[in-house]
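Visitor: What follows is a predicted structure for the sequence shown.
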Amino acid sequence: MAAAKPLECPFCNFSHPDDYALHYHVETSHPEEDGPSPFAVTEDARQEVTEDVEEEAEGPKDSAQDYIECQCGEFCLLAELESHLEMHYAEGTSFDETKQTSTDLAVPGSILLDGRATSPAMQSPPSSPVRDVVPASSKSMVVRSKPRSQTRNRSGKSQNVVQDFIDVLRHSSTPPPRTVSKQRTSKVPQRLGRAELGPHAHEERMPDWLRKQLEQGARVTTATRIGRDGRLIQIEKIANECRDIIPVLAQLCDQDPTVSRVYLCHPAVTHVAKIHREGGFCGYRNIQMLVSYIRDARSEGYRHFSGRLPSVIRLQDMIENAWDMGFNAIGRIETGGIRGTRKYIGTPEAQALLQSLDIGCRAEAFNEGKDMPVQHQLLQAVEQYFLDGHPNMNGKVCQTSQPPMYFQHPGHSLTIVGLEVRKNGSRVLLVFDPMFKASDGIRRLLGVQFRASAPDKLLKAYRRGEEMLRKYSTFEILK
C-alpha cells in the first residue's frame, strides 16, 4: 500500500500524513486569538480527568456517550455534528449582489408586516429603501487540515466540507456526557454530576482569563447617525448582540412560498450570541435575550434592567440571590453553587431569577408517554401560546406582542421567537440560538424592506423543525 501523502500546514512548512496531527499542530502553533488552545493540556484538565465519571443510563434517545467538540469550542452529539456545522454555514450567509430598486416602496418609519405597516413603536424604522436581494452560496467554515481526498468545484472550494470536518473531529476524544435538562423526580435533593452540569460540574472557579473575558464582555463600538429630528446621535453596537431581526424574519417568511402562516413574538428581542471560546453559557445567553425583551418592550420588571444587559457573572449573582430568597432553592444543592463557575444551568435557574424579581413566568415540561409524540406536544403548545396572545389573527404573517420563550432540550437551550405553519401541514420553530451569531446577510437587511430570491437560505439558521426535535424525548419551556 502506498504511503499517505503528507498534509501541509497553510501557515508554515510543517507537514504530516495524519490529518489530526496537522489539526493539533495548527491549533497549538497558530491559534486564532490569544488565549490557551483547546488542545493544550493544563493541570486543571488533568485533575478533571481523574475525577469520578458519572454513569449515564442508556436509552433510545438523548444518548450522552457520543459528544464531540466542535472547532467553535462547543460540545454537541456526534449524530448532530453535521446539522451543527450547517448552522455555522448559515451563520456565514452573505450576498453576492444587493441591487437597489424603486425608492417609492420605502415607507419611512415602518416595515410591512402582514400586509400592514407596523407602528414605529413596534420596530425600528428603515434606514434605506427597498432592496432586491440575491443570496449567494453560504461561506464555508475554515477547515485548515486538508482531507486526503476531495473533489473541488470551479471556485476551488470543497464540495463536501461538512463531512471532511466531521472526519477530522472523529479523531478527537469523547468529552464527558452533556445533558442540561434536570430530572428532579427524587424526593431527596442530590448533587448532580457531569451529565447535567457539564464537564466542569465539580469546578470551584472558572479560569481567570475566562472570567476576565466575561466581565469585559463583547467588543463595543459606536457610530454617529442622523436621528429623526435631524440631530446627530451616537449608536452603540455590541459585537455579540443584534437587534431588530424579527421584522426581517417576518418579511422572509412572507416571501417563502412554503410557509402558510407564521406567528412571531414581540419584535423587541435582541439576539445574543456567545463570545469566542466562552464554552457552555447558553442558559445565561438565553436569559439575556428574555431580559432584552423585558427592557426594550418595557414589560413587567423592566425597571430592574437599565442600560446594557447583565453579564454572565452578574446573572450568576442574581440566581444565587434568588436561591437565598427561596426560589427553586433546591438548585443550590443540586449544583453545589454556580457563582464563578462554568456549570450549566437550565430552566429552573431562569425561572428562579425572574420570580425573584416579581416577573411572572410559568415553566412547562413535555415528556414521552402520552398519546402524542413529544415534539408534537411542544409544537402544539407553542402555537397555542401565540394564538392566546392574539386570537383574531388574519393573513400570513401574525405579529403578536407575546414575549419570547426560554426553550430547553437535552444538551442545549434556545429562545423561541416564532412558529411557522408550512403548507404541507408541518410546523417549525423559529429560534434565536446563542451558539451562533446573526449572519452578515441578515445584518444587511435590518431596518429595510426587501425582496429575497431565496428566503429559505436566510431562514435556515433560525428554523428548528420536527426532524431535529424528534431526536429528543423531553423538552422544557419557560413563558
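Guide: Perfect, thanks for sending it.
Visitor: going forward, measure contacts and count neighbours with C-alpha atoms only.
Guide: Fine.
Visitor: now the helices for the stretch 351-479 of the chain?
Guide: For the stretch 351-479 of the chain, helices defined by DSSP state H, counting those that start in this stretch occupy the ranges 374-389, 440-443, 455-459, 466-469.
Visitor: What are the contacting residues of the second one?
Guide: Applying Cα atoms under 8 Å, 6 or more residues apart in numbering, the external contacts of helix 440-443 come out as 91, 92, 93, 94, 95, 135, 242, 245, 248, 458.
Visitor: rerun at 10 Å
Guide: With Cα atoms under 10 Å, 6 or more residues apart in numbering as the test, helix 440-443 has contacts from 90-96, 133, 135-136, 138, 242-245, 248-249, 457-459.
Visitor: Just the buried positions in it, please.
Guide: Across helix 440-443, burial judged by 16 or more other Cα atoms under 10 Å covers 441, 442.
Visitor: before we move on, the earlier item: buried ones only from the contacts of helix 440-443, please, as a ChimeraX command.
Guide: A single ChimeraX command selects the buried members of these (16+ other Cα under 10 Å):
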select :90,91,92,93,94,95,133,135,138,242,243,244,245,248,249,457,458,459
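Visitor: okay, now the one to match up with it:
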Amino acid sequence: MTGLNELLDCPMCDFVVGRTDEYVLQLHFEQVHTTDSPFRVEDPKPRATSGYTTQGPTPPPLPRRPQAALSATEIEVTPSSDEEEGNMVECPECAETVPLNEFSQHLDFHAAETLSFDESTGEYHSQNRAEMHGSKFYASHAGNPSFHEQHFNTELPEALRRQDDHGRRSKKKRGRSDTSCSEKSTLSRSIQAFNPFARADKKIKPPSSSCRLGRAELGPHAWEDRMPRWLHDQLAAGPKITTVNRIGRDGRLIKQEQVQNETPGIIPILAQLSALDRSVKEAYYCHPSTLHIGKTPKEGGFCGYRNIQMLISYIQGARAQGHEEFPGRTPGILKLQDLIERAWDKGINNIGRQQTGGIRDTRKYIGTPEAQALFLSAQIDCGVQMFSDVPGGSGEAHDSLLAGIERYFAQAAVSDGSNVYKTLLPPIYLQQPGHSITIIGFERRRDGSCNLMVFDPMYSTSPAMHKLIGRKDIKSPRPEILYAYRRVAKQLRKHAAFEILMLTAHPPLFPVWDV
C-alpha cells in the first residue's frame, strides 16, 4: 500500500510534490512543459478589434527595455520574476492573478473576510475556503499564540516553494525561514526610474523612447483599448447604496446610507483591539475618517485606484488640503482615470502615458507614478520614498520600511496614557511588487517584532468587524479580527523593494477621535 507521505515527481524536471498535491503537479506540467496549454501564461497574439471588448487588441510584444546596473545613484527596475517565469495562478475566489508563493496566504485572507462571531457560543466561524486549497485552520486555542499562528497556515506546500538554480527545493531550518534561497520579488515599475519629483539626490536616467510596458508591469490586460462594456457600465453606475434605519444615542431614528464597498469607522475599533492585545507594546493609528474601500464584484485588479480612493476619503473626512477638489462622494474609478490623464496633459509624470499607452476605460494596472500625478495635479502636497534591499545583505527593504513607518507615526504621537497613539496623520499609499495597499497604522510587539496595520482593497470587511463598528466599550481581545489588518515582517520580507506615497500637508487639528 502506498504511503501518504510518498512524493510525486515531474517526469520532465526536478519538480516534486506530495501525493495529495496531484493537482499542483498537473498545473505545473501544463504551465511549464505544455506549449499549447490554456493554463500557460503568455501575451496573447494580436488580433484586430474595435470598441468595447472582452479582450483588447494585442500588438506583437515589444523588445525589453534596456536595464542599467544597480548602483548607489541609479535604481534598476526589472519586471517581476514571478510574471516572467509564469509562476502566477488565478484565484478561484476573486479571479485575481497571484504569485504562487503568496497563493496560500491570499486564500487565508479570503477566509478571514468571511469571519463571523457567534454571540451564543462565543466562537468565531469562517467559510474554510482556504482549507480546500491546502491552507489549514486550527480549531484549538492553546496557550497565547497569535491568530496568525493559531488559525492560518501561510507556509506554502512543499510543492510550491521556489526552487534554487539547480532545481532543488529550498530547505528550512526548524523555527526559522530560509529566505536566502528564494528570489525576492521586486517592483516591476518604479517611480524613481523616471520621475524628477521622487528624490532630488538621485541621478535619474531619461526614459527610453520606446518604453511601452507589457503584462509584467501592467497586468493581464496590458494591451486592451477598452474594458468590457458590462464592467464599464458597472463602474459608471458606482457601488450600490442602501439606506438603513438605526437608533441614535438620544433614541431618535437615524437614516444611514451604506455604500457597498466602503466601510467607515474601522480605525477606532482597531485602536481598541490593539490596546486589548497583550502582545502589543505600543501602536499608532492614522486619522479615523479614512474609509476601507474594497472591490466590487468581478471588477478585477483596480487596487491602485482603490488605494487612491482611501487617501481621498481621508482628505474628504478630515477636510484636509485639496478637499475642495473632491466634493460629494468618493470619486469612482472612471473619474480617477480621467484625473490621471488630465495630470499627464499638464506634463506631470506624463511618461506614464507612453509606458501604459493610456489608461482611460482600461483595466491596466497603475501604481505610485499615477497616484502622485493625480495628487500633484490637484495641488495636494505629497512625497514618495523607496525602500530596497541593499546589495550584499547589509539591509533589507522590509526592515527599512517598518522603521520608516514607525518614524512617520511617532512624529505626531501624543500620549493619552494608553499604549495606542491616536494621530491625525493621513494614511499612506504602499506599493509592493504586484499589489498596493493602504497603511493606516503600526504596531510594535513586546517581543520586539513589528507589523503594519493596513486596509487591503482586495478583501472586504468581515461580518465580525461589522458587528463591532460603533462600539466604544470592547472588553475582550479579538486577535481573530486583527489578523486581516496585520502585515507582519515575515510577509513583507518576500519583497525586495517598496514605495510609499505620503500626503505631506499639515494635518487638521480638531478632536475627531472623540466624536
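Guide: Here it is on my side, so go on. Everything quoted here is computed from the prediction, not taken from an experiment.
Visitor: rewinding a little: from the helices of the stretch 351-479 of the first structure, which stretch is densest packed?
Guide: For the helices of the stretch 351-479 of the first structure, average neighbour numbers computed from mean count of other Cα atoms under 10 Å are highest in helix 455-459, which has a mean of 20.
Visitor: quick one: contacts for residue 475 of the first structure?
Guide: 181, 364-368, 374-375, 377-378, 407-410, 413, 469.
Visitor: hmm, back to that, what's the closest of the helices of the stretch 351-479 of the first structure to residue 226 of the first structure?
Guide: Nearest to residue 226 of the first structure, of all these, is helix 440-443, at 19.3 Å by Cα to Cα.
Visitor: What range does the closest one cover in the second structure?
Guide: Mapped onto the second structure using TM-score structural alignment, helix 440-443 of the first structure spans residues 463-466.
Visitor: That stretch vs the first structure, mean deviation?
Guide: Between stretch 463-466 of the second structure and the corresponding residues of the first structure, superposition yields a mean separation of 0.2 Å, by mean Cα distance after the TM-score superposition for the first structure.
Visitor: Please pull up the equivalent of residue 400 of the first structure in the second structure.
Guide: Checking TM-score structural alignment: residue 400 of the first structure goes with residue 423.
Visitor: any idea how far residue 318 of the second structure lies from residue 490 of the second structure?
Guide: Distance, residue 318 of the second structure to residue 490 of the second structure, using Cα to Cα, to the nearest Å: 33 Å.
Visitor: doesn't residue 132 make contact with residue 92 of the second structure?
Guide: No. Between residue 92 of the second structure and residue 132 there is no contact under Cα atoms under 10 Å: 11.1 Å.
Visitor: quick one: common contacting residues for those two?
Guide: residue 107.
Visitor: quick revisit: would CSV of the helices of the stretch 351-479 of the first structure with distance to residue 84 of the first structure be doable?
Guide: Shown next, in CSV, are those (distance: least, Cα to Cα, whole Å):
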stretch, distance to residue 84 of the first structure
helix 374-389, 19
helix 440-443, 19
helix 455-459, 15
helix 466-469, 11
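Visitor: And those: which comes nearest residue 66 of the first structure?
Guide: Across the helices of the stretch 351-479 of the first structure, closest to residue 66 of the first structure is helix 466-469 (Cα to Cα), at 17.0 Å.
Visitor: Now do the SS call for the aligned partner of residue 251 of the first structure in the second structure.
Guide: Under the alignment (TM-score structural alignment), residue 251 of the first structure pairs with residue 272 of the second structure. Of the three states, residue 272 of the second structure takes helix under DSSP: H, G, I helix; E, B strand; the rest coil.
Visitor: how about the closest residue to residue 272 of the second structure other than its chain neighbours, what does it touch?
Guide: Spatial nearest neighbour of residue 272 of the second structure, excluding adjacent residues (Cα to Cα, 6 or more residues apart in numbering): residue 474 at 7.0 Å. Contact analysis of residue 474 of the second structure by Cα under 10 Å, 6+ apart lists 269, 272, 273, 276, 468.
Visitor: residues contacting the second one?
Guide: With contact set as Cα under 10 Å, 6+ apart, residue 272 of the second structure has these partners: 420, 471, 472, 473, 474, 475, 476, 477, 478.
Visitor: what about it, distance to residue 473 of the second structure?
Guide: 9 Å.
Visitor: cool, the fourth one as well?
Guide: With the distance defined as Cα to Cα, residue 276 of the second structure ends up 11 Å from residue 473 of the second structure.
Visitor: how about the strands in the stretch 1-150 of the second structure?
Guide: 7-9, 16-18, 88-90, 97-99, 116-118, 123-125 (DSSP state E, counting those that start in this stretch).
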